[in-house]
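Engineer: The following block contains a protein sequence and its predicted model.
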Amino acid sequence: MAQTFLQSARRAQLVDAAIHALADLGAEQASLVRIAERAGVSRGVVNYHFPGGRRELFEAAVDSIYDLGRQEVHPDTLSAQSPRDSVASFVRGSIMFYARCPRHLRALTALYTSRTEDSLRRDEREEHAAEMMTTAGLLRDGQVAGQMREFDVTLMALTIRAVLDTAVGLTAAGAEPEALADELVRTIDAATRVIP
């Protein structure tokens, strides 16, 4: 049992080092040697815990970032009083997550924009597909509840994702997150709500 705990702790340490390296150096320069240096271990330790190399480690880093995002955003989104409030909570919570965890978002961006042979593609990730399905489901629920107008929920979910992708860059450039969240919540609400 202690060995399993120690292995999990070491893997978590290496994932954290990978996130830092990706954020600071980019995917092209975040070699296993540099990640090992940041973790204070040898490359052999990295290879032992991630025998699939950089790609396996990078996938674990993405998993960790999405897990953190879910912890930050999902509770308020799921406990909101209505589908319309859930969408607003998802948008606001996402932007607050971007502001609280800029290094994680830089690492994710580095991975998704890299063109190395072991880089990752967001559209191939189950987490991304699940997020898109959840967003479309909230929009559909809003239509069924009569809170949202008729529109293509898949297209609107993609639109919300594009708006949030822009918010990542704006937040990183120093935009005030509360003001940005307020504006984007109002914009998305105006685009989706039923107009009396």
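Structural biologist: Thanks, I have the structure now.
Engineer: switch to C-alpha atoms for all contacts and neighbour counts from now on
Structural biologist: Will do.
Engineer: For the chain, just list every one of the strands.
Structural biologist: For the chain, no strands turn up when DSSP state E is the criterion.
Engineer: any idea which residue sits dead centre in it?
Structural biologist: Taking CA atoms, centre = their mean, the centroid of the chain lies closest to Tyr66, which sits 4.8 Å from it.
Engineer: Make sure that residue is actually in contact with Glu127.
Structural biologist: Yes. With contact defined as CA atoms under 8 Å, Tyr66 reaches Glu127; the gap is 7.1 Å.
Engineer: how about stretch 148-159: buried residues?
Structural biologist: Burial within stretch 148-159, assessed by neighbour count using 16 or more other CA atoms under 10 Å, is assigned to 148-149, 153-154, 156-157.
Engineer: what does stretch 58-76 give?
Structural biologist: Across stretch 58-76, burial judged by 16+ other CA under 10 Å covers 58-66, 69-70, 72-74, 76.
Engineer: Can you tell me which of those residues comes closest to Thr171?
Structural biologist: Distance to Thr171 across those (CA to CA) is lowest for Gly69, with 15.5 Å.
Engineer: try this one side by side with the last:
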Amino acid sequence: MRPGSRPHGQRKHTFIEEARRAQIVSAAIDTIAEVGFANASLSRIAQRAGVSKGVISYHFSGKDELMDQVVEQVYSAIAEFVLPRIAEAPDECAALRAHVLAVADYMRGHREQLMALAGIFNGTRTSEGTSSRHRLMVAEPVYQEIEKRLRAGQERGVLRDFDVRVMAVTLQASIDGMFAYWVTHPDHDLEAHAAELAEIIERSARADPPA
């Protein structure tokens, strides 16, 4: 360990340290969105943040830990935006529609964040092409949260009988695909795409009305 450095995660960060970490994370997001994950070196991120590379090394053990923090921060921000809208839905079927539409709303206002997230996921794939640990880090909690709502809807008779893991994976993959297409086709009507996707998901999950 370098002189003057400290072990990461061994004590609570001070307010000033948290502010500096947030500044670095924000710079990392902007840098990855602009130049891609592979070209987003710590030196380049430091330049964007207006600090030395040593400052980043003081707050983060390396690029991996910094990317962990970027992923965690972006997903936390998405959850803070999306979950209240889902909670307002009258039932679990309507919640599926609310989920898709809310994520699309978030996408429109936070394109750089999500481009950075995609850059991290794609840039850290293994040589065998399997998902990066950053994606795996967040995927399972997302699936489990969706599954919980799906089971509740099935128990109440709002949703038909289906494999909740398959539906959770399908929903998340469809949302990821919507964003990926929008990024490569900036003129694509994201609002219309989200509305159509929400209709497809809702219809596929809704329980048949009693005969």
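Structural biologist: Yes, it's here. No experiment lies behind these values; they were computed from the predicted model shown.
Engineer: so where is stretch 36-45 of the first structure in the second structure?
Structural biologist: Equivalent residues of stretch 36-45 of the first structure are located at 46-55 in the second structure, counting by TM-score structural alignment.
Engineer: circling back: of the buried residues of stretch 58-76 of the first structure, which belong to helices?
Structural biologist: Taking DSSP state H as the definition of helices, the buried residues of stretch 58-76 of the first structure contribute 58-66, 69-70, 72-74, 76.
Engineer: if we take the residues you listed, which one ends up nearest to Val91 of the first structure?
Structural biologist: If you rank these by distance to Val91 of the first structure using CA to CA, Val73 comes first, at 8.8 Å.
Engineer: What residue in the second structure is paired with that closest one?
Structural biologist: That one, Val73 of the first structure, aligns with Val82 by TM-score structural alignment.
Engineer: For its match, list the residues it contacts.
Structural biologist: Applying CA atoms under 8 Å, 6 or more residues apart in numbering to Val82 of the second structure gives the contacts 99, 102-103, 106.
Engineer: These, buried ones only, as a ChimeraX selection?
Structural biologist: Selecting only the buried entries of the contacts of Val82 of the second structure in ChimeraX, with 16+ other CA under 10 Å as the criterion:
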select :99,102,103,106
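Engineer: Now tabulate the contacts of Val82 of the second structure in a markdown table and tack on distance to Lys53 of the second structure.
Structural biologist: As requested, those are exported to a markdown table (distance: CA to CA, whole Å):
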| residue | distance to Lys53 of the second structure |
| --- | --- |
| His99 | 39 |
| Ala102 | 37 |
| Val103 | 34 |
| Tyr106 | 31 |
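Engineer: how about the contacts of Val82 of the second structure, which pair is most distant?
Structural biologist: His99 and Tyr106 (10.7 Å).
Engineer: counterpart of Arg103 of the first structure in the second structure?
Structural biologist: Using TM-score structural alignment, Arg103 of the first structure lines up with Glu112 in the second structure.
Engineer: what's the spacing between the counterpart of Ile188 of the first structure in the second structure and Arg149 of the second structure?
Structural biologist: Under the alignment (TM-score structural alignment), Ile188 of the first structure pairs with Ile201 in the second structure. Ile201 of the second structure sits 14 Å away from Arg149 of the second structure, going by CA to CA, to the nearest Å.
Engineer: mind listing the helices for the second structure?
Structural biologist: All helices of the second structure, identified by DSSP H, fall at 15-35, 42-49, 53-59, 63-87, 92-109, 111-123, 133-155, 164-184, 190-205.
Engineer: my guess is Leu78 of the first structure meets Arg84, correct?
Structural biologist: No. Judged on CA under 8 Å, Leu78 of the first structure makes no contact with Arg84 at a distance of 11.5 Å.
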